[in-house]
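S.K.: sequence unknown, structure follows:
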């Protein structure tokens, strides 16, 4: 299934919709969705992905911080599948840092995000879980959570001059 799964691009209606809560944790389609999200994220060198990005308007995200070609300085973190997530800000400090998105290729932007969040979610079996995320993993979660609310990272940019071509971004981090 994931070999042919396309990542929806900016302008696709599904990226601007509120995602629906998952209430059936036992369906084959739900578990295939999770497998597809993991596969597409890995194949795309992403550090996170949300179901709307592959055209499924359900509240499912995967957070998987790790160093990649797109995020060479990312810390290592095993993939976490989060279903029906919600979060609480634990550190209201807003930090601006660079983000990109598989649904908005070729562009990076400085985006303000909270430094620390506590996330409550269900795992793929429907069990209640919590995790506290700091810094880059917290940023990844907030980015993916936005997808569930019909937002993309460019909606959070404070100044249009903070948006750059990805080629320019890589020049800046190499300097």
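M.R.: That came through fine. Keep in mind that what you see is a predicted model, and the values were worked out from it rather than measured.
S.K.: from here on, just use CA atoms for contacts and neighbour counts.
M.R.: Fine.
S.K.: mind listing the strands for this structure?
M.R.: Ranges of strands within the chain are 48-50, 60-63, 80-101, 104-122, 128-134, 163-165, based on DSSP state E.
S.K.: other SSEs contacting the first one?
M.R.: Looking back up the chat, that one is strand 48-50. Strand 48-50 makes packing contacts with helix 28-43, strand 60-63, helix 135-148 when contacts are defined by 3 or more Cα pairs under 8 Å, 6 or more residues apart in numbering; DSSP states H and E.
S.K.: and it, how far out from the chain middle?
M.R.: Using Cα atoms, centre = their mean, to the nearest Å, the mean C-alpha position of strand 48-50 is found 4 Å from that of the whole chain.
S.K.: now do the buried residues in it.
M.R.: By neighbour count on 16 or more other Cα atoms under 10 Å, the buried set for strand 48-50 is 48, 49, 50.
S.K.: here comes the other one, which I'd like you to weigh against the first:
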């Protein structure tokens, strides 16, 4: 397992849709392990392969010790509840800033595991927010695009100021 360099905002690769995974092999398992180590080092609770410059549809989440890390390959949202919630979000690619984003309170996703088997998962609250956030990233939508223009511009200015030190 290797900690990989993170792609930082405003890198163009964060705005590019990721390609579906087609090879379920040792290289995929190694990439998932590297994503987990990189996410833990960041630190974060979710990461996608595009966050490390690999344009593939892979997400790793680690929300609590009980469930441990989970890997989602080629995830898609199948259903989203009409109820919405506000949740504070950020990104390993834009450390030090966050803001509230409106998301669906519950979602159902379909995905493949590391062996290529199809799975579905229903989630609510933080896990549902994370699924939506990371699938947006796989689709080339960086989380700040969900903010109003004014909030986004303020957040970007704050991030740029912090990055200059």
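M.R.: Looks like it arrived, so ask away. Nothing here was measured: the structure is a model prediction, and the numbers come from that model.
S.K.: on that earlier part again, among the strands of the first structure, which is the most enclosed?
M.R.: Neighbour counts (mean count of other Cα atoms under 10 Å) averaged over each of the strands of the first structure peak at strand 48-50, with a mean of 29.
S.K.: that one vs the second structure, average distance?
M.R.: For strand 48-50 of the first structure, the mean deviation from the second structure after alignment is 0.5 Å (mean Cα distance after the TM-score superposition for the first structure).
S.K.: matching residues in the second structure for that strand?
M.R.: Aligned using TM-score structural alignment, strand 48-50 of the first structure spans residues 46-48 in the second structure.
S.K.: how about residues contacting the matching stretch?
M.R.: Identification of contacts with stretch 46-48 of the second structure by Cα atoms under 8 Å, 6 or more residues apart in numbering yields 35-36, 39, 57-63, 92, 130, 134, 137-138.
S.K.: let's see 7 Å
M.R.: 35, 39, 58, 59, 60, 61, 62, 130, 134 (Cα atoms under 7 Å, 6 or more residues apart in numbering).
S.K.: from residue 163 of the second structure, how far out is the most centrally placed residue in the second structure?
M.R.: Among the residues of the second structure, residue 134 comes closest to the average C-alpha position under Cα atoms, centre = their mean, at 2.7 Å. Using Cα to Cα, to the nearest Å, residue 134 of the second structure is found at 23 Å from residue 163 of the second structure.
S.K.: same check on residue 145 of the second structure?
M.R.: For residue 145 of the second structure relative to residue 163 of the second structure (Cα to Cα), the value is 20 Å.
S.K.: ditto for residue 28 of the second structure
M.R.: When residue 28 of the second structure is compared with residue 163 of the second structure (using Cα to Cα), they lie 32 Å apart.
S.K.: same check on residue 125 of the second structure?
M.R.: Distance from residue 125 of the second structure to residue 163 of the second structure, by Cα to Cα: 31 Å.
S.K.: please name the residues that touch the counterpart of residue 64 of the first structure in the second structure.
M.R.: Under the alignment (TM-score structural alignment), residue 64 of the first structure maps onto residue 62 of the second structure. Contact analysis of residue 62 of the second structure by Cα under 7 Å, 6+ apart lists 45, 46, 68, 69, 70.
S.K.: thanks a lot, catch you later.
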